[in-house]
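Chemist: here are the coordinates; sequence isn't available:
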């Protein structure tokens, strides 16, 4: 009887956690849809839903077609896809390394992609495709360097974070040097890119981001079960039959590619990868894989930040400035909290 009651309690708890996770995921998806529609409707001129739907189905509506197809739709899609990539990629790193500081913004991966892109913009004066390729290559190279230097005889999460922070400082110095020696006419484009913005996104720039998110998201989700086991620790994961090196390599490769392509498209929108995972985990609770919710949180953060930057102030600000205003205080709070717990 006791065993039966215990099994029923476990089954009930598992069902409740699954229902909560599914409900939260659905609400986040609904909010993302509302924000996406708002991106298409709002601007210097507010269009009706019927006009926007007609344009999306291929009908030519004077004044509306140009604004929606050329400006608002690419902007919305860039925010949606980049936000999802930042959110799910950041959650993978934080969960895999069991530390909220171990995200692409803090451990240098985003800086690696940024350094590659700024080098192409200022030194090579390259086009968007070359910038995207350089961003991905630089991001992957940064990950490889951090991983190899932190591995040693035994893989160390603390060593990885410290090496990543140091490498980030060095890469940021390179970026500052490129800005210092660059031609005057190229610096505004580089600074605009570094701020992280959806401004000026064109539809022809989106296919690499679309393909990357659609290709790597299923792979990362399929590895989600192993990701949960990795969170238990290296030795526990090995004892449960997980090939930690291959699993970690697959997760890192998928996450870095998504983050690097997103960074190349929109610039490094600050703190989205850092905030999405903790927010998603708090919302869905324990026992539910938080990768997709984290991606949706990232979508909502980017789209909401872009809308706030456009309409909430007297001047228009890029999305990256708004997310930085939100994320910086959280980072300070997290550092204080971790220091009090003795995790630093």
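Modeler: Nice, thanks for sending it over. Since the model is a prediction, treat every value here as computed from it, not as a measurement.

Chemist: C-alpha from now on. contacts and neighbour counts both.
Modeler: OK.

Chemist: which other helices and strands contact the particular helix or strand that has residue 11 in it?
Modeler: With elements taken from DSSP states H and E, the one containing residue 11 is helix 2-41. Based on contacts counted as 3 or more C-alpha pairs under 8 Å, 6 or more residues apart in numbering; DSSP states H and E, the elements that helix 2-41 packs against are helix 49-56, helix 73-96, helix 272-284, helix 291-311.

Chemist: Throw those helices into CSV and include mean neighbour count, thanks.
Modeler: Formatted as CSV, these follow (neighbours: other C-alpha atoms under 10 Å):
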stretch, mean neighbour count
helix 49-56, 15
helix 73-96, 28
helix 272-284, 24
helix 291-311, 26
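
Chemist: if we compare these, which one ends up closest to residue 209?
Modeler: Across those, the minimum distance to residue 209, taken as C-alpha to C-alpha, is reached by helix 73-96, at 7.1 Å.

Chemist: putting a second one here so we can go through both:
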């Protein structure tokens, strides 16, 4: 959320001045500094704070609207009353037991996917870095399909998804570490692994029974149908553990890594250890999100880019990206449920259409800028 990225290696922008985003070349917003009681100085961007606040409020507003829509419609006041324990028994049951687990899963899965995408894009210094392009979600899909083929239930399917995502992450790491885990090599190997796993997933779909294949196909699209607290709570626990690790323990090192390995080493950053920890966090976030909501596409790709454009701040924008991901997925789920008449769509269909269009635009913009 802060925007005090060095304007050049080894220099820092003074408070109240404008800096230049090294990745886009745009002039970023002003920064401000405050001094705490302990004598520490905190520099932040008012625009980034405003963006995060707006995203959080938008996510909460969309959640309230989603909780009120359905066969048993409720107004915002009735929804809030039910959430605070003051509603009638019918509204309390509909909101807290039937609808709230799905909405919470959407918020948490969107936040986890966006955070993993923001970390990956900062690590590889490439806007195409995201779990669904680098093969992590495809690995989660492979693990889930193997569980379905074995006749497993929903809990084992989720475990298979987590195991498959971690396995894909380990495979990518093994293939890249010998010659150094650099941005372009990680992207290229990840795309190759994703292509191979996509073929494996297609084969597995042909080897399972028809009813199981239909169930697996719905999950592969990315769906929040039937989600309960057993899907939301593990994701909440993972986020509670990994958010401090990414934001506090590794966040400053990640900002230095964006300037390149040589500059980061010169500034005393343990590059290999920071990169390994961040990649592990990314794999876990993407895998657990896929286990909870299926391999929802393009949220991890688009949320960090939208957050960067709104904040106009350099750096990974981890907090803004996390909030933006929650907004995108709960908005997409609301559209999937109610924007197409009586026919409800899997949320992955909505994110795929919108995210695919954004990817085409991004590639065209990168080509015009001479970066492709």
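Modeler: Done, it's in. The structure presented is a predicted model; accordingly, all values stated were derived computationally and were not measured.

Chemist: picking that back up, tell me the angle the helix holding residue 11 of structure 1 makes with helix 73-96.
Modeler: Here helix 2-41 of structure 1 points in a direction 150 degrees away from that of helix 73-96 (axes from the mean of the first three to the mean of the last three C-alpha atoms, to 10 degrees).

Chemist: Tell me which residues of helix 2-41 of structure 1 come out buried.
Modeler: 17-18, 20-21, 24-25, 28-29, 31-32, 35-41 (16 or more other C-alpha atoms under 10 Å).

Chemist: same check, this time on stretch 135-154 of structure 2
Modeler: For stretch 135-154 of structure 2, by 16+ other C-alpha under 10 Å, it's 135-149.

Chemist: ok, residue 251 of structure 1 - how many residues close by?
Modeler: If you count neighbours by other C-alpha atoms under 10 Å, residue 251 of structure 1 ends up with 24.

Chemist: Counterpart of it over in structure 2?
Modeler: Aligning on TM-score structural alignment places residue 251 of structure 1 opposite residue 278 in structure 2.

Chemist: same question, residue 175 of structure 1
Modeler: By TM-score structural alignment, residue 175 of structure 1 lines up with residue 201 in structure 2.

Chemist: With residue 290 of structure 1 instead?
Modeler: In structure 2, the residue paired with residue 290 of structure 1 is residue 317, using TM-score structural alignment.

Chemist: Please apply the same query to residue 152 of structure 1.
Modeler: Aligned by TM-score structural alignment, residue 152 of structure 1 pairs with residue 178 of structure 2.

Chemist: ditto for residue 88 of structure 1
Modeler: By TM-score structural alignment, residue 88 of structure 1 lines up with residue 115.

Chemist: what about its match, distance to residue 99 of structure 2?
Modeler: 25 Å (C-alpha to C-alpha, to the nearest Å).

Chemist: re the thing from before, surely the match of residue 290 of structure 1 and residue 306 touch.
Modeler: No - look at residue 317 of structure 2 against residue 306 with C-alpha atoms under 8 Å: they stay out of range, at 10.2 Å.

Chemist: Give the residues shared as contacts by these two.
Modeler: Both residue 317 of structure 2 and residue 306 lack any common contact, where contact means C-alpha atoms under 8 Å, 6 or more residues apart in numbering.

Chemist: Can you say which of the helices and strands packed on helix 2-41 of structure 1 is nearest to residue 208 of structure 1?
Modeler: Closest among the helices and strands packed on helix 2-41 of structure 1, using C-alpha to C-alpha: helix 73-96, at 10.8 Å.

Chemist: Mind reading off the mean deviation between the closest one and structure 2?
Modeler: Average distance, helix 73-96 of structure 1 versus aligned residues of structure 2 after superposition (mean C-alpha distance after the TM-score superposition for structure 1): 0.5 Å.
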